[in-house]
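*Asks:* Sharing a sequence plus its predicted fold:
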Amino acid sequence: MALAAPSLGSAAFAPFAAVALLAAFVIDDGPLFELFARPGDREDGRLNGLAGFALAATGLALLATVPRVKMPLTAFVAAVLVLAYGNLGGRLADARLDDEFLQTAGFVGAGLVAATVGQLAVANVTGAPAPLARFTFVAALGALVAALLRTAFYERDDPLVMITVGFVLWGVEVLAGPVSPTQTGISIALTVALGYAAYALGTASLAGMLTGVLLLLVAIGLGGFGWAIVLVSFFSIGGLATKFRYDHKAERGVAEKNEGARGTGNVLGNSAVSLVAVVGYAATQTMGHNLGSNLFILAFGGSVAAAMSDTLSSEIGGLFDNPRLITTFKPVPPGTDGGVTWQGEVAGIVGSALVAALAYVLLPLSTEPAALAVLVGGVAGMTVDSLLGATVEGSGLGNQAVNFLATLAGALAAVVAWLPL
């Protein structure tokens, strides 16, 4: 029905609306009911899951065919097929493999293939260009977004997943530039390899791994490989620093929870600002605002430097004795929020300098003042994190919120430091 949208035009919503009505009010028993019923549907005697899925597709179909709105038909079809065939792939993997990672891989793989084929079919019917590399990239992005959302939502929330994927792909269609076959192939291979390594080494949970690889894919699509490599430096070095002498840190009470595996909240707390910066950069590039583009480049570099600096200062500094509270410089027990050691501070500065060097080499604004500004942003973010830890963390803010504010401070500090230079 999704593939019929180009032929149906403004009536593309009608088949989905009909299915929603049949599922909600007509089909309450028999073979069709058993085919589509989920456990909760049998209790209610109604195909709520199918009805919700069809209603979500109805809404996206309207957005794709209303003249003044016009979501791209390819984005509409990709959103529907990612979830439909992703669910199928996940169920098939679940029936044969008792491994959460492989089940998620089944969802992402099936959704990616179906969405790519669906976009090609729509382009063929409408006579529009059919860039396979771009369609594959968009499908991969949609499949990862859907897989991540499904780790946080219940199965009955599939309609929300489909609508969210549709809007994400719509935004990508507007902001992303041309995507080459090489860019698509390398980006997918890179995200798969790094994602599996993070999950296998225990540096990220399944949801955290999906969040990380999704951020990398967005960075590649909207910025380029240089942006992704800067992010990878934080994910990889930060993850290894967390696992470094983990047992010893656990004995001291300063180790990360869950065996050091970082979840979605932790990944987003450290990377949400950089994600916004990448999207902002793409938007300003589309509008041709060079100054705005430069400011977002600096914000990205400063936020990643702050995340790296804070992570290394905490993970390395936690191995040493005699920490002092940053606000009073009085000795405090290891693991105290806001407690710092000189070894940790040095490690944080080195981490910030590493990101600044990578930003100088890999990001579009490759000047000495920009690199210095990124270094300043990283150290400022690390300091803000310690100050918040000593004052409000625990009583008013959680660790993830503190990480977000620290990376935001790093982004702003990099911009402020660069302007007079």
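*Replies:* Ah, there it is. None of the values given here were measured: they were computed from a predicted structure. Numbers count the residues shown, from 1 in each chain.

*Asks:* Only C-alpha atoms from now on, for both contacts and neighbour counts.
*Replies:* OK.

*Asks:* Off-centre distance for stretch 293-307?
*Replies:* In this view, stretch 293-307 has its centroid 17 Å away from the chain centroid, taken as Cα atoms, centre = their mean, to the nearest Å.

*Asks:* For Phe300, give its distance to Gly177.
*Replies:* Phe300 sits at a distance of 19 Å from Gly177 (criterion: Cα to Cα, to the nearest Å).

*Asks:* neighbour count winner among those two?
*Replies:* Between Phe300 and Gly177, Phe300 has the larger neighbour count (other Cα atoms under 10 Å), namely 34 against 15.

*Asks:* quick one, what contacts the residue lying closest to the more buried one once chain neighbours are set aside?
*Replies:* Counting by Cα to Cα, 6 or more residues apart in numbering, Ser274 is the residue found nearest to Phe300 once chain neighbours are left out, at 4.7 Å. Ser274 makes contact with 299-301, 303-304, according to Cα atoms under 8 Å, 6 or more residues apart in numbering.

*Asks:* nearest to Gln103, of these?
*Replies:* For these, the residue nearest Gln103 by Cα to Cα is Val304; the value is 31.3 Å.

*Asks:* okay, now the one to match up with it:
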Amino acid sequence: MTSRVRRAGAFALVATLSLVAPIAGAATAVPFAAIGVAAATLINDGPVFELFARPGDRQDGRLNGLAGFGFAAAGLALLLALPQAGLPAEIFVAALLVLGVGNLGTEIARTRSSDPFLAVAGFLAGGIPAAIAGQFVVGVVNGETVAWSAVIFLAVIGGLIAALLRELLYERDDPVVVLSVGLASWFVATLVGTVPTTELIAAVIVTVALGGISYGLGTANVSGMLTGILLGVLTIVLGGFGWFAVLIAFFAIGGLASKFRYDRKAARGVAEDNNGARGMSNVLANSGVALLAVIAAAAGELVEPAAIVSLAIPFAFAGSLATALGDTLSSEIGCLYDRPRLITTFERVDPGTDGAVTWQGELAGLVGIGIISALATATLPLGPGGATGIAAGIVAAGGLAGITTDSILGATIEGDRLGNQLVNFCATLTGGGVSVALAVVLL
């Protein structure tokens, strides 16, 4: 057994202290705080120090990693005491176990391979079952009937969030992961309520399969794959398969477009980095507005919003994704052709110049907008049933406004003041906003 595996096992054992939460409540913070204090001030050598020490800890002469983990767990445990709507004990337990046992799974996987995909698989294979088991124990201790669909859903969501953060952050950032997983899972649980088991199983199978395919084809890296899976599960559970169909159309077609004639794009110096594989920032920049719309739709089930809000949300979702796919196809196809023109002045510029357009790229963008428009009209509640044609036109108009905004921002302020991802987000926000405005006026 390597030292990394032993250390991860020790952290996993500390995480199991969370199982006292259904009995001790907020007092669970006490042992974790004691661990934090001891790690930060008392333990500076000996076998315990060697067991928990990370490389940086040895340099500093204190167990920073264990101290941070203990204090973060203690802080999260204090939320169990909030009046009326405190943090549920099962979410607290799941957050700690998914990280502690997940890290152990990662280290075991790393003893066999350095492949980052297998490291993530090891994390999820360890963390998700541990979170399920922890929630089961909480239910038994509380004498409650275990709602397996909710238990599995929270374990999957917590596992995906933790795996994504572990992929992006440093090992010493475990406290950030613990707090993020706990708070995010709490928020999602508030929105979701009861999850039909069949729908949940289908959501997990479909999104994991498609995420694996995207990674295998090279259209997403590990962080992009995890982000896509997380968004997919949330979209299916919070919105439904109709919403997911629109989202996955963007992911699939956009991903394939980035790989289309990649060698030629690379030779021209206009190819996406990482061999066209999309990362987390790219995924969120293009689908962040859509995710917010899905969350708003789920929240609407709880608070019964005004009719105008219920009308607006699906159009924000569809208009933003019409922009995202239209912009992706316009860029990925248009960069293959010579003699592009800057959208603001129509002067000829080199291929790949920010804000440059070609008629071939614009045509491809319109095709992408049309695909999303048609699919959204068929699967989403876009206004009255007799206004299908108008609804499709509204989504298409939003998409056109969005890709035009992207080009204008690219030609004017991208690079010096705005990065590409922020430009993409602004464009999708514009596409969703224009669609909403037109829907309010015309429907």
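*Replies:* Ah, there it is. Keep in mind that this is a model prediction, so the values were computed, not measured.

*Asks:* And the contacts of Ser274 of structure 1, which is closest to Ser395 of structure 1?
*Replies:* Looking at these and their distance to Ser395 of structure 1, the nearest is Ser303, at 24.6 Å (Cα to Cα).

*Asks:* What's that closest one aligned with over in structure 2?
*Replies:* In structure 2, the residue paired with Ser303 of structure 1 according to TM-score structural alignment is Ser320.

*Asks:* Same question for Ser293 of structure 1.
*Replies:* Using TM-score structural alignment, the equivalent of Ser293 of structure 1 in structure 2 is Ser310.

*Asks:* So Val376 of structure 1 is in contact with Ala411, correct?
*Replies:* No. Contact between Val376 of structure 1 and Ala411 fails when scored by Cα atoms under 8 Å: they sit 9.7 Å apart.

*Asks:* Who has more neighbours out of the two?
*Replies:* Per other Cα under 10 Å, whichever of Val376 of structure 1 and Ala411 has more neighbours is Ala411, with 33 against 27.

*Asks:* aligned partner of the more buried one in structure 2?
*Replies:* Mapped onto structure 2 by TM-score structural alignment, Ala411 of structure 1 lines up with Gly432.

*Asks:* Look up how far Leu311 of structure 2 lies from its match.
*Replies:* Separation of Gly432 of structure 2 from Leu311 of structure 2 (Cα to Cα): 13 Å.

*Asks:* do Gly65 of structure 2 as well
*Replies:* Relative to Leu311 of structure 2, and taking Cα to Cα, Gly65 of structure 2 is found at 48 Å.

*Asks:* Could you check which of those two has the larger neighbour count?
*Replies:* Per other Cα under 10 Å, whichever of Gly65 of structure 2 and Leu311 has more neighbours is Gly65, with 22 against 19.

*Asks:* Confirm for me that that one is in contact with Arg172.
*Replies:* Yes. Using Cα under 8 Å as the test, Gly65 of structure 2 is close enough to Arg172 to be in contact (5.7 Å).

*Asks:* Identify the contacts common to Val376 and Ala411 of structure 1.
*Replies:* Gly302.

*Asks:* Out of the contacts of Ser274 of structure 1, which end up buried?
*Replies:* Neighbour counting over the contacts of Ser274 of structure 1 (16 or more other Cα atoms under 10 Å) leaves 299-301, 303-304 as the buried ones.

*Asks:* Can I take it that Ala21 of structure 2 is in a strand?
*Replies:* No. Ala21 of structure 2 is assigned helix when assessed by DSSP: H, G, I helix; E, B strand; the rest coil, not a strand.

*Asks:* My guess is the match of Ala411 of structure 1 contacts Pro314. True?
*Replies:* No. The pair Gly432 of structure 2 and Pro314 fails to qualify as a contact (Cα under 8 Å) at a distance of 9.2 Å.

*Asks:* Strands of structure 1, start to end?
*Replies:* Along structure 1, the stretches classed as strands by DSSP state E are 324-325, 339-340.

*Asks:* who wins for proximity to Gln119 of structure 1 among these?
*Replies:* Between the strands of structure 1, strand 339-340 lies closest to Gln119 of structure 1; by Cα to Cα that is 52.9 Å.

*Asks:* residues in structure 2 matched by the closest one, start to end?
*Replies:* Alignment of strand 339-340 of structure 1 against structure 2: residues 356-357, by TM-score structural alignment.

*Asks:* Give me the contacts around the matching stretch.
*Replies:* Stretch 356-357 of structure 2 has contacts (Cα under 8 Å, 6+ apart) with 330, 334, 340-343, 349, 407, 411.

*Asks:* That stretch: average distance to aligned residues in structure 1?
*Replies:* In the superposition against structure 1, stretch 356-357 of structure 2 averages 1.1 Å from its aligned positions (mean Cα distance after the TM-score superposition for structure 1).

*Asks:* if we can go back for a sec, save the contacts of Ser274 of structure 1 as a markdown table, and put in distance to Ala5 of structure 1 too.
*Replies:* Formatted as a markdown table, the contacts of Ser274 of structure 1 follow (distance: Cα to Cα, whole Å):
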| residue | distance to Ala5 of structure 1 |
| --- | --- |
| Ala299 | 41 |
| Phe300 | 39 |
| Gly301 | 42 |
| Ser303 | 42 |
| Val304 | 42 |
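
*Asks:* how near is Tyr198 of structure 2 to Ile253 of structure 2?
*Replies:* For residue 198 of structure 2 the amino acid is Thr, not Tyr. In terms of Cα to Cα, Thr198 of structure 2 sits 27 Å off from Ile253 of structure 2.

*Asks:* Alright, that wraps it up for me.
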